[in-house]
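*Asks:* missing the sequence, but the structure's below:
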């Protein structure tokens, strides 16, 4: 039942990794990503939306995460303070770490679509709806992001990267 402690706990266990990864892909700072993750679940508790199915639930969490990430990136504090350390990535395989680090070096608009497409398995039309963009814009951003990743990683094909 939405709003209960058990429900919120279940939602946190089910979706916190996805929310944290998405926030980290956006803000590139683990402390800020953790703040966003916490804020997303506080909003879930406060608003207690009713979801029609698990996909609606997941899409709502992604939309709130995207919005909170954008808010944080636009904040005056963030503009004045620069992060001095790269994010600590909980990844054990070295080749996976290289790919994720390359994705994190992309501009924000490309990081978000790459993450949603490859790591969360959303289609370009679903991503466009979540981000409030046109589907053609998302496809263009994916293509440009792939081109930049190829250059960063050393000219590998799409199959080798993802």
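*Replies:* In hand now; what should we look at? Since this is a predicted model, take the numbers as computed values, not measurements.

*Asks:* switch to C-alpha atoms for all contacts and neighbour counts from now on
*Replies:* Fine.

*Asks:* which residues does the residue most central in space within the chain contact?
*Replies:* Closest to where the C-alpha atoms of the chain average out (CA atoms, centre = their mean) is residue 22, at 1.9 Å. Neighbouring residues of residue 22 by CA atoms under 8 Å, 6 or more residues apart in numbering: 62, 65-66, 112, 115-116.

*Asks:* got another one to weigh against that:
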């Protein structure tokens, strides 16, 4: 794949990267930084991509690692939180985001990748470097917790 094709594919997946990152980090500036760092690292390391079919999986794995780096950095720093984003989000989007943020990261990420980004369980397992059975178990636990969050069975993906 030449540089132009690589750039186009990266551009096409940018919104997916932002959506995944938004479930991992709480501040807009952090997920913007994470996506930017991911794009730079993917470009710099594009020669390491062994199979073009797995480009999106590879880039999302870079993003997840970058989100973890930012989370570790934030834990070490004492910072004053940025004010919340002044632009209102739709009520349903806020409610779903709030519900997802109640989940532990290991439960939240498979749910977002499966239901929002439409990845298959096998692809999610590769991204997270866990067996498929683990992904299925985490998704089942996440669905259970979301149902409890919404009340008796009101959550339907």
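*Replies:* Looks like it arrived, so ask away. For clarity, every value in this text was computed on a predicted model and none was experimentally measured.

*Asks:* let me see the TM-score of these two.
*Replies:* After superposition, the two chains reach a TM-score (TM-score structural alignment, normalised by the length of structure 2) of 0.81; 156 aligned residues with a CA RMSD of 2.8 Å.

*Asks:* circling back: what does the residue nearest to the centre of structure 1 align to in structure 2?
*Replies:* Aligning on TM-score structural alignment places residue 22 of structure 1 opposite residue 20 in structure 2.

*Asks:* again, but for residue 46 of structure 1
*Replies:* Looks like residue 46 of structure 1 aligns to residue 44 there (TM-score structural alignment).

*Asks:* quick one: the match of residue 22 of structure 1 from residue 14 of structure 2, how far?
*Replies:* 10 Å (CA to CA, to the nearest Å).

*Asks:* try residue 94 of structure 2
*Replies:* For residue 94 of structure 2 relative to residue 14 of structure 2 (CA to CA), the value is 21 Å.

*Asks:* got it, and residue 115 of structure 2?
*Replies:* 18 Å.

*Asks:* where in structure 1 does stretch 111-119 of structure 2 fall?
*Replies:* The aligned range for stretch 111-119 of structure 2 is 114-122, by TM-score structural alignment.

*Asks:* first-to-last residue distance for the matching stretch?
*Replies:* End-to-end distance (CA to CA), stretch 114-122 of structure 1: 10 Å.

*Asks:* distance from that stretch to the middle of the chain?
*Replies:* 9 Å (CA atoms, centre = their mean, to the nearest Å).

*Asks:* report how many residues lie close to residue 140 of structure 1.
*Replies:* Neighbours of residue 140 of structure 1 under the rule other CA atoms under 10 Å: 12.

*Asks:* that one maps to what in structure 2?
*Replies:* Match for residue 140 of structure 1 (TM-score structural alignment): residue 137.

*Asks:* check the gap between that match and residue 13 of structure 2 for me.
*Replies:* 27 Å.

*Asks:* which SSE is residue 147 of structure 1 in?
*Replies:* For residue 147 of structure 1, the host element (DSSP states H and E) is helix 135-153.

*Asks:* what residues sit buried inside that helix?
*Replies:* The neighbour-count check on helix 135-153 of structure 1 (16 or more other CA atoms under 10 Å) flags 135, 138-139, 141-142, 145-146, 148-150, 152-153 as buried.

*Asks:* then stretch 85-101 of structure 2?
*Replies:* 99-101.

*Asks:* cool, and stretch 57-76 of structure 2?
*Replies:* 57-64, 66-67, 70-71.

*Asks:* farthest pair within those?
*Replies:* Using CA to CA, these span at most 21.1 Å, a distance reached by 57 and 71.

*Asks:* and for the one helix or strand residue 106 of structure 2 maps to, what are the contacting residues?
*Replies:* For residue 106 of structure 2, the enclosing helix or strand under DSSP H and E is helix 105-111. Residues outside helix 105-111 of structure 2 that contact it (CA under 8 Å, 6+ apart) are 20, 23-24, 100-101, 124, 135, 138-139, 141-142.
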